[in-house]
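*Asks:* give me coordinates for this.
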Amino acid sequence: MREYFIKTKRIGFSVWDAKDLDLATELWGHSEVTKYICSSGKFSKQDIIDRLNTEVHNHVIYHIQYWPVFELSTGELIGCCGIRPYKTESHSFELGFHLREKYWGQGYASEAAKAAVDYSFRVLKAEKLYSGHHPQNKASEKLISKLGFQLTGTVFYEPTGLYHPFYELVNQTIDT
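*Replies:* Predicted coordinates for the structure are as follows:
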């Protein structure tokens, strides 16, 4: 039984562990999920291992990651959603989410992203969040805008070899 440190109406956030390779493969082993996050469109077995190790490392060092997200009613992996360090800016993170195809179009990405934004601002006291998406990923573009992120320009994203639209969301609850 997994423990959840964030729960919403339908989902629970857990933490990736080095023993989660099967779950990581369930998510990043499908080209529908990875087509917009790497130039080949598909992760190799080593890419999946590397991605899992990155998430575990981020948790150990920074206590954040693109956390695995589970459906509360079934315990099934929906995908991942969370934050990672953003460059060298303190108190600023990059939001991201990857969902298994069977969970697309059901509001899970929005529910998870809202919870991750809330956690980042309320618990971690983040000053800013950033997010980006593949230029062809219209679903991510729509969600990022719906969350209130403002377009700041484009950034070169090495894994795809493309310039991705990039956005910023400022924490309005911090006293300045």
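*Asks:* okay, CA-based contacts and neighbour counts for the rest of this
*Replies:* Will do.
*Asks:* nearest residue to residue 110 other than its sequence neighbours?
*Replies:* Setting aside the residues directly before and after it, residue 110 is nearest to residue 143 in space (CA to CA, 6 or more residues apart in numbering), at 6.6 Å.
*Asks:* show residues contacting stretch 128-137.
*Replies:* Under the criterion CA atoms under 8 Å, 6 or more residues apart in numbering, residues 36-37, 86, 91-96, 117, 140-141, 144, 149, 162-171 lie in contact with stretch 128-137.
*Asks:* kindly apply the preceding question to stretch 73-85 instead.
*Replies:* With contact meaning CA under 8 Å, 6+ apart, stretch 73-85 is reached by 10, 23, 27, 58, 62, 64-71, 92-100, 103, 108-109, 112-113, 116, 120.
*Asks:* same deal with stretch 13-29?
*Replies:* For stretch 13-29, the surrounding residues in contact (CA under 8 Å, 6+ apart) are 2-7, 33-34, 42-45, 48-49, 52-53, 55-56, 59, 65, 67-70, 77, 79, 98-100.
*Asks:* just the buried residues of these.
*Replies:* In those, burial by neighbour count holds for 7, 33-34, 42-43, 48-49, 52-53, 55-56, 59, 65, 67-70, 77, 79, 98-100, counting by 16 or more other CA atoms under 10 Å.
*Asks:* residue 101 touches residue 32, doesn't it?
*Replies:* Yes. Under the criterion of CA atoms under 8 Å, residue 101 makes contact with residue 32 at 6.6 Å.
*Asks:* shouldn't residue 69 be within a strand?
*Replies:* Yes. Under DSSP: H, G, I helix; E, B strand; the rest coil, residue 69 sits within a strand.
*Asks:* next, the structure of the following sequence, for comparison with the previous one:
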Amino acid sequence: MTILLETKRLIIRSWIPERDAEQAFLIYNDPEVTHFLGKASRATNVESQRQRLIENIKQSHRRNNGTGSWAIVEKETTTIVGTILLLQLPDKDGLPTQDYEVGWHLRRASWGKGYATEAGRVMLNYGFSVLNLPVIYAVVKLENYASIRITQRLGMKPIGSTNKYYGIQLLLFQLDASEKNRGEQEEQGAGEQRSGVQRLVSEY
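*Replies:* Sure, this is the predicted structure:
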């Protein structure tokens, strides 16, 4: 097991397919969790989920650039509560672009606890401080209000609507390396960001 990052409540570590497949399946077999991820994200059984974890690890090794997806583990219970990722955004044909996204998927029982924000913040710091990325994006479906609120808490700026990635219309948010401390100052400028998001939502 490789621990990548830690927070007060969470451990961000590599997936262990043999051990984690069952917990991952419980997360990704929940239609509420995969509602904004699409049907392709749902595993049909524990074994198919294990194979997905194995393939994700292989892809990370092939990329060999420090990016990937990791398990979010609750320290108190050692339960896997979700996934945090930092990956190259794909274009409409699924080919990697030069833009990087931070993303999160959490099990339903762990919603509303601030885990996505907590994991997202250390992942942004990792992307800026370790991988030396100049900018990190988040892409969110228009009606995914929970993830929009997380981007606000992380200090990410709403840029507008785009169909550049994944071949669908998405809201785009960004955080520059020079502004990485904004994510630690959640309330500073929050009103301006919320109004910007409200304008985006009302326009599309």
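*Asks:* neighbours of the aligned residue in structure 2 for the residue nearest to residue 110 of structure 1, just the number please.
*Replies:* When structure 2 is aligned by TM-score structural alignment, residue 143 of structure 1 is paired with residue 150. Residue 150 of structure 2: 19 surrounding residues under other CA atoms under 10 Å.
*Asks:* mean deviation, the host helix or strand of residue 150 of structure 2 versus structure 1?
*Replies:* According to DSSP states H and E, residue 150 of structure 2 maps onto helix 145-153. Following superposition, helix 145-153 of structure 2 is found to deviate from structure 1 by 1.0 Å on average (mean CA distance after the TM-score superposition for structure 1).
*Asks:* buried set for the helix or strand that comes right after that helix?
*Replies:* Moving toward the C-terminus from helix 145-153 of structure 2, the next helix or strand (DSSP H and E) is strand 157-162. For strand 157-162 of structure 2, a neighbour-count test (16+ other CA under 10 Å) marks 157-158, 160-161 as buried.
*Asks:* next SSE downstream of strand 157-162 of structure 2?
*Replies:* Per DSSP H and E, the helix or strand that comes after strand 157-162 of structure 2 is strand 170-176.
*Asks:* could you point out the longest helix in structure 2?
*Replies:* helix 46-63 (DSSP state H).
*Asks:* what's in contact with that one?
*Replies:* If you take CA under 8 Å, 6+ apart as the criterion, helix 46-63 of structure 2 is touched by 15-18, 20-22, 24-25, 43, 66-69.
*Asks:* the residues you listed, buried ones only, as a PyMOL selection?
*Replies:* Those of those that count as buried under 16+ other CA under 10 Å are selected in PyMOL with:
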select buried, resi 15+16+17+20+21+24+25+43+67+68+69
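*Asks:* out of the contacts of helix 46-63 of structure 2, which sit inside helices?
*Replies:* Among the contacts of helix 46-63 of structure 2, the members falling in helices (DSSP H) are 17-18, 20-22, 24-25.
*Asks:* make TSV from those and add distance to residue 141 of structure 2 to it.
*Replies:* Listed next are these as TSV, based on distance: CA to CA, whole Å:
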residue	distance to residue 141 of structure 2
17	29
18	32
20	28
21	27
22	28
24	23
25	23
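*Asks:* and these, which two are furthest apart?
*Replies:* The span of these, defined through CA to CA, is set by 18 and 25 at 12.0 Å.
*Asks:* distance between the longest helix of structure 2 and the chain's centre?
*Replies:* Between the centre of helix 46-63 of structure 2 and the centre of its chain there are 17 Å (CA atoms, centre = their mean, to the nearest Å).
*Asks:* do stretch 156-166 of structure 1 as well
*Replies:* 16 Å.
*Asks:* what's the closest non-adjacent residue to the most centrally placed residue in structure 2?
*Replies:* For structure 2, the residue nearest the mean C-alpha position is residue 103 (1.3 Å; CA atoms, centre = their mean). Spatially, and ignoring its direct neighbours in sequence, residue 103 of structure 2 is nearest to residue 85 (5.2 Å; CA to CA, 6+ apart).
*Asks:* aligned partner of the one you found in structure 1?
*Replies:* Alignment note (TM-score structural alignment): residue 85 of structure 2 maps to residue 82 of structure 1.
*Asks:* what secondary structure does its match sit in?
*Replies:* strand.
*Asks:* ok, it to residue 2 of structure 1 distance?
*Replies:* Distance of residue 82 of structure 1 to residue 2 of structure 1, computed by CA to CA, to the nearest Å: 17 Å.
*Asks:* counting neighbours, what do you get for residue 146 of structure 1?
*Replies:* Close neighbours of residue 146 of structure 1, defined as other CA under 10 Å, add up to 12.
*Asks:* residues in contact with it?
*Replies:* Residue 146 of structure 1 neighbours (CA under 8 Å, 6+ apart): none.
*Asks:* so how far is residue 172 of structure 1 from it?
*Replies:* On the measure of CA to CA, residue 146 of structure 1 and residue 172 of structure 1 end up 16 Å apart.
*Asks:* just residue 13 of structure 1 next, same as before
*Replies:* Counting by CA to CA, the gap from residue 13 of structure 1 to residue 172 of structure 1 is 24 Å.
*Asks:* quick one: which of the two has more around it?
*Replies:* Taking other CA under 10 Å, residue 13 of structure 1 and residue 172 do not tie; residue 13 has more neighbours (26 against 10).
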